[in-house]
Structures are given as structure tokens and as C-alpha cells.
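Trainee: I need the structure of the sequence given here:
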Amino acid sequence: MQKQPRITEQTRANLREAFLELYAKRPLEKLSVREITDRAGYNRATFYLYYHDVYELLKEAEDDLLKSIEQLVNERLLKGERLEFSQHMGLILQMTQDSRKSTRAFLGPHGDPTFTRRFKEIIAPLVDRFVMPAGRFGPRESAVVREFYLSGLVAVISAWIVDEDPMPIDQFILLILRTVL
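Mentor: As a prediction, this is how the structure comes out:
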């Protein structure tokens, strides 16, 4: 029996959304396939048509978001587009806001540290290009300062995205630029 692509995508999206709602509230180890399928309105067998387990669903959801952010950074930054740091961050923040449910779950208290590490690796070229003082530090010091900025950016993005009424992106970026960078 051939699955219909539109129905397949909708089913996957519904399962993912149910998963993200639960994952934002509880650690992955405390989630069950039954909870996810009950919330999405499917039976357990449907889940297993698409995913081996909740870990596979998590990986797919994380990969999709990170791939989108990486593509944005690569297209804008690495192709030499003449945007300022605030514009690059604005694009990334807009994407995280558009994917708010995912971002809240991944950067929230139950999020996978591997996601955070991968997210830092993707935004590192922005920090390297716009924030790191050129030639001011040796390699060892540069690594520490770079991690300081990356961790700080991820922390403020996490705090911003979990806020029920987050400040507008331009105001958020201005706050960061004025106080930290």
C-alpha cells in the first residue's frame, strides 16, 4: 500500500507537534509513544510507521531546525552578504520565533545538550566575524572568549524564546548590542 505524500506529511507534522508540546514540559525519558499518539489523535501503530522511537523523532525535529538555521547562516554570511551582526541575528531570531515550539523545547530545561552544542557551532561564524576581537588574544584565550559569547547568545535566546510575551526582535537585539557586545 502506497502512502499518500500529503497525508504522510500531515501525520508526521501532527506527531511532531504533539511530541514538542510534551517535550517542552518533560524530559525525553519520561515521554511515551502512547502519550504522543494520544495527543496527536493516532494509534501507536501509526507512530511506528514513521519513526522507530521517540529518539528518532527528536533527531529529525532537531536536524530540520538546525539545517534551516545553518542554511541561513551559510547563504547570508559565507556568501559575503554585507549584513551587520544585528541583521544576521535578526534573521536567526526570526527563524527561531517562527519555529517557537521547537526552539522552546530544544533550548528549554529538558533540551538535549547536543542540540545546544550544534546550535553554537552553526552561529560561531557570526561570533567569529562580528564579535571576536581580531588578533587580541592567543588561541587559548580566543577559545574561552568565543565560548563566552556563544554561551551567552544561546542563553539569552533561550530566555527570550520561553517568554510568553517576548520583546520584539529589534528591541531584543538592541538590548544585547548595548549591554553585552
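
Trainee: From now on I want contacts and neighbour counts done on CA atoms only, so please keep to that.
Mentor: Noted.

Trainee: Helix or strand: which one has the residue most central in space within the chain?
Mentor: Ranked by distance to the mean C-alpha position of the chain (C-alpha atoms, centre = their mean), the top residue is Thr103 at 4.5 Å. Assessed by DSSP states H and E, Thr103 sits inside helix 100-107.

Trainee: which residues in the protein form helices?
Mentor: All helices of the chain, identified by DSSP state H, fall at 5-23, 33-40, 44-50, 54-73, 85-98, 100-107, 113-130, 139-162, 169-179.

Trainee: relative orientation of the helix holding Thr103 and helix 113-130 in degrees?
Mentor: 100 degrees (axes from the mean of the first three to the mean of the last three C-alpha atoms, to 10 degrees).

Trainee: Give the buried residues for helix 100-107.
Mentor: 101-107 (16 or more other C-alpha atoms under 10 Å).

Trainee: And stretch 167-176, by the same measure?
Mentor: Of the residues in stretch 167-176, 169, 172-173 count as buried by neighbour count, 16+ other C-alpha under 10 Å.

Trainee: Then stretch 13-27?
Mentor: Residues 14-24, 26 are the ones in stretch 13-27 that count as buried (16+ other C-alpha under 10 Å).

Trainee: Turn those into TSV, including distance to Tyr149.
Mentor: Below are those laid out as TSV (distance: C-alpha to C-alpha, whole Å):
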residue	distance to Tyr149
Asn14	36
Leu15	35
Arg16	31
Glu17	31
Ala18	33
Phe19	31
Leu20	28
Glu21	30
Leu22	30
Tyr23	27
Ala24	25
Arg26	28
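
Trainee: Can you tell me which of the residues you listed is closest to Ser158?
Mentor: For the buried residues of stretch 13-27, the minimum distance to Ser158 (C-alpha to C-alpha) is 12.3 Å, reached by Ala24.

Trainee: wait, the closest one sits on Arg104?
Mentor: Yes: at 6.5 Å, Ala24 counts as touching Arg104 under the criterion of C-alpha atoms under 8 Å.

Trainee: here's the other one to compare against:
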Amino acid sequence: MFQNISMKQTIFRAFITVMEGKVPEAKAATRLSNGREMIRSVSVTEITRQAHINRRTFYTYFHDVYDLFDQLEDKYADDLDQFIQGWEDQSDPMRAISESVGKVVDYMSQNSRGMKLVSTIDTTIFTMMIQNNVKRAITIFNDLFDQGRLGPKVTPDRKWEFDYTVIFLTSGFAWVCYDWLKHPDEFPKEKLKQLISSTFMGAYKLVQSDELLNPSQLQEVFQKQRAAVKCD
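Mentor: Predicted coordinates for the structure are as follows:
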């Protein structure tokens, strides 16, 4: 089994290397509207040469290049999913989430070439992976972002505010992570972990509070932040 996993990893790496040469650098920093069409430009022969294997070995694991790409997407989705397992068993779930964020960022850093390629070629898979994981983080058990804690008589406005926050978090995290993958060396990953964790914590406290901040309260927060920056 381990040999099979190792061989698939070898083929994945070869595919990533070959594809990087196919996607123009100018397009690698943006999402391609017809990204999957780029896969047509890659042949099994190119991949097997890069991986130093024969074609029979390739077809032992994949039907074709498209199947290879789909399995690579599935691998990233499954790997990311494992980082949000078991939170319900933790005594401090918010700390568990913060630690999971760190693991996700580390994983993306270790696999930045492949994840960047996948998210460039497929315009939906990467955001869906991040969004699904964040949604599960928000709704995984009752002590977190639970609509029940908004009160027994939730007004339509309050319900909308909750739903909007969930949408904001899931979509925002996905785009932040994708943007970071384009230039992972220009922004320290430890800083990224802090920013994502603090954003998640801030939204959690906001949604779970009895009342959302009104304009005057929000302005007071901004003034305190400006004063703190000036003191620094």
C-alpha cells in the first residue's frame, strides 16, 4: 500500500512539473476561465518521462490525465478535511480551531505548487475546499456559531446577519488563501495563521454577542485602534 501511495505521489509531482511548464507565468497568477482545457496539452508520455516510469505503471493508477487531475483535487480536499476532525472532543474548541488553522496553512505551504496549480486550472475546486472546511468549522457543534444561541425568537434581520457572516468567512478565507498561494514567500505563513485565527475569533464574538455593534460603538473601536497605532 505504501508503495502505491509513493508511486502516486511521484506521478502527481511529475504532472505538476509538466503542467507548470504549460501554464504561462502571466496566467499562473490568475484563475483561468477555461483552465481544464489546459490539461489537454499534457500527454501521458510527458508525465511518464518526468516521473521516470513506463506507461503501464501510469495506467495502473490513472485512466488518463483528467483522472490524474481529479484524483489530485480529491487528495487535497481529503487532506484538508482531516484537519477539522475531532473538535467536538476538545475542551477548548476555539483553541482547537486556531491550531487547525495553523495545520491548514502549513499543509498549503508544503503543497503550494500543486495547490496553486489546481486552483488556477479549476476555478471552483480550491474555494469549495476552503469554504466547506470553514463551514464545518462554524457549524460542527452547538457551542460555536450556532443559530440557536442567537435566541429563541430570532428576527429576520438577525438571521440574515448570521448567514451573511458565515458567507463572508467562507468566501473570504478561500480568496485570502488563494492569493497567498500565488506569493507564499512574500508573506510569512505564521502571520497568515494569526490573521485568519483572529478574524475567525472576532467574527465568532461578534455573532455570539447580544447585539451587533452600532455605528457609534464601531467608531469608538476605530478610534481606539488609531490611538494604539500612534502609540506604537
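
Trainee: where does the TM-score land?
Mentor: With the length set by TM-score structural alignment, normalised by the length of structure 1, the two chains reach a TM-score of 0.75; 172 aligned residues with a C-alpha RMSD of 3.0 Å.

Trainee: Would you reformat the helices of structure 1 as CSV and include distance to Lys79 of structure 1?
Mentor: Listed next are the helices of structure 1 as CSV, based on distance: least, C-alpha to C-alpha, whole Å:
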stretch, distance to Lys79 of structure 1
helix 5-23, 32
helix 33-40, 41
helix 44-50, 36
helix 54-73, 9
helix 85-98, 13
helix 100-107, 26
helix 113-130, 12
helix 139-162, 22
helix 169-179, 23
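
Trainee: Can you say which of those helices is packed in most?
Mentor: Burial of those is given as mean neighbour count (mean count of other C-alpha atoms under 10 Å); helix 100-107 ranks first at a mean of 22.

Trainee: quick one: that one to helix 5-23, angle?
Mentor: Computed by the same axes, to 10 degrees, the angle separating helix 100-107 of structure 1 from helix 5-23 equals 50 degrees.

Trainee: helices or strands next to helix 100-107 of structure 1 in the packing?
Mentor: helix 5-23, helix 54-73, helix 113-130, helix 139-162 (3 or more C-alpha pairs under 8 Å, 6 or more residues apart in numbering; DSSP states H and E).

Trainee: hmm, back to that, so which of the buried residues of stretch 13-27 of structure 1 is the closest to Val144 of structure 1?
Mentor: Nearest member of these to Val144 of structure 1, counting by C-alpha to C-alpha, is Ala24, at 30.2 Å.

Trainee: Who are the contact partners of that closest one?
Mentor: Shown in contact with Ala24 of structure 1 (C-alpha atoms under 8 Å, 6 or more residues apart in numbering): 104-106, 108-111.

Trainee: quick one: which of those is nearest Gly41 of structure 1?
Mentor: Looking across these and measuring by C-alpha to C-alpha, the closest to Gly41 of structure 1 is Ala105, at 20.7 Å.

Trainee: which residues does that closest one contact?
Mentor: 20-21, 23-25, 111.

Trainee: circling back to that earlier point, to Ser32 of structure 1, which of the helices and strands packed on helix 100-107 of structure 1 lies closest?
Mentor: Comparison of those against Ser32 of structure 1 by C-alpha to C-alpha identifies helix 54-73 as nearest, at 7.6 Å.

Trainee: which residue lines up with the residue nearest to the centre of structure 1 in structure 2?
Mentor: The alignment partner of Thr103 of structure 1 in structure 2, by TM-score structural alignment, is Met115.

Trainee: got it, and Val156 of structure 1?
Mentor: By TM-score structural alignment, Val156 of structure 1 lines up with Val176.

Trainee: quick revisit: nearest residue to the residue nearest to the centre of structure 1 in space, please, no chain neighbours.
Mentor: Excluding its sequence neighbours, the residue lying closest to Thr103 of structure 1 (C-alpha to C-alpha, 6 or more residues apart in numbering) is Thr96, at 5.9 Å.

Trainee: Correct me if wrong: the one you found contacts Leu107.
Mentor: No: assessed by C-alpha under 8 Å, Thr96 of structure 1 is found out of contact with Leu107, at 10.5 Å.

Trainee: Translate Ala14 of structure 2 into the numbering of structure 1.
Mentor: Counting by TM-score structural alignment, the partner of Ala14 of structure 2 is Ala18.

Trainee: just wondering, since we're on that match, how far is it from Thr46 of structure 1?
Mentor: Separation of Ala18 of structure 1 from Thr46 of structure 1 (C-alpha to C-alpha, to the nearest Å): 14 Å.

Trainee: before we move on, what about Val180 of structure 1?
Mentor: Taking C-alpha to C-alpha, one finds Val180 of structure 1 at 48 Å from Thr46 of structure 1.

Trainee: and if you look at Trp160 of structure 1?
Mentor: In terms of C-alpha to C-alpha, Trp160 of structure 1 sits 35 Å off from Thr46 of structure 1.

Trainee: Looking at structure 2, name the residue matched to Lys59 of structure 1.
Mentor: That one, Lys59 of structure 1, aligns with Asp70 by TM-score structural alignment.

Trainee: which residues touch Ile84 of structure 2?
Mentor: 97, 100, 133, 136-137.

Trainee: Can you find the partner of it in structure 1?
Mentor: By TM-score structural alignment, Ile84 of structure 2 lines up with Val73.

Trainee: cool, and Ile39 of structure 2?
Mentor: Mapped onto structure 1 by TM-score structural alignment, Ile39 of structure 2 lines up with Leu28.

Trainee: and Met115 of structure 2, what is it in contact with?
Mentor: Neighbour list for Met115 of structure 2: 76, 108, 126, 181 [criterion: C-alpha under 8 Å, 6+ apart].

Trainee: Lovely, talk soon.
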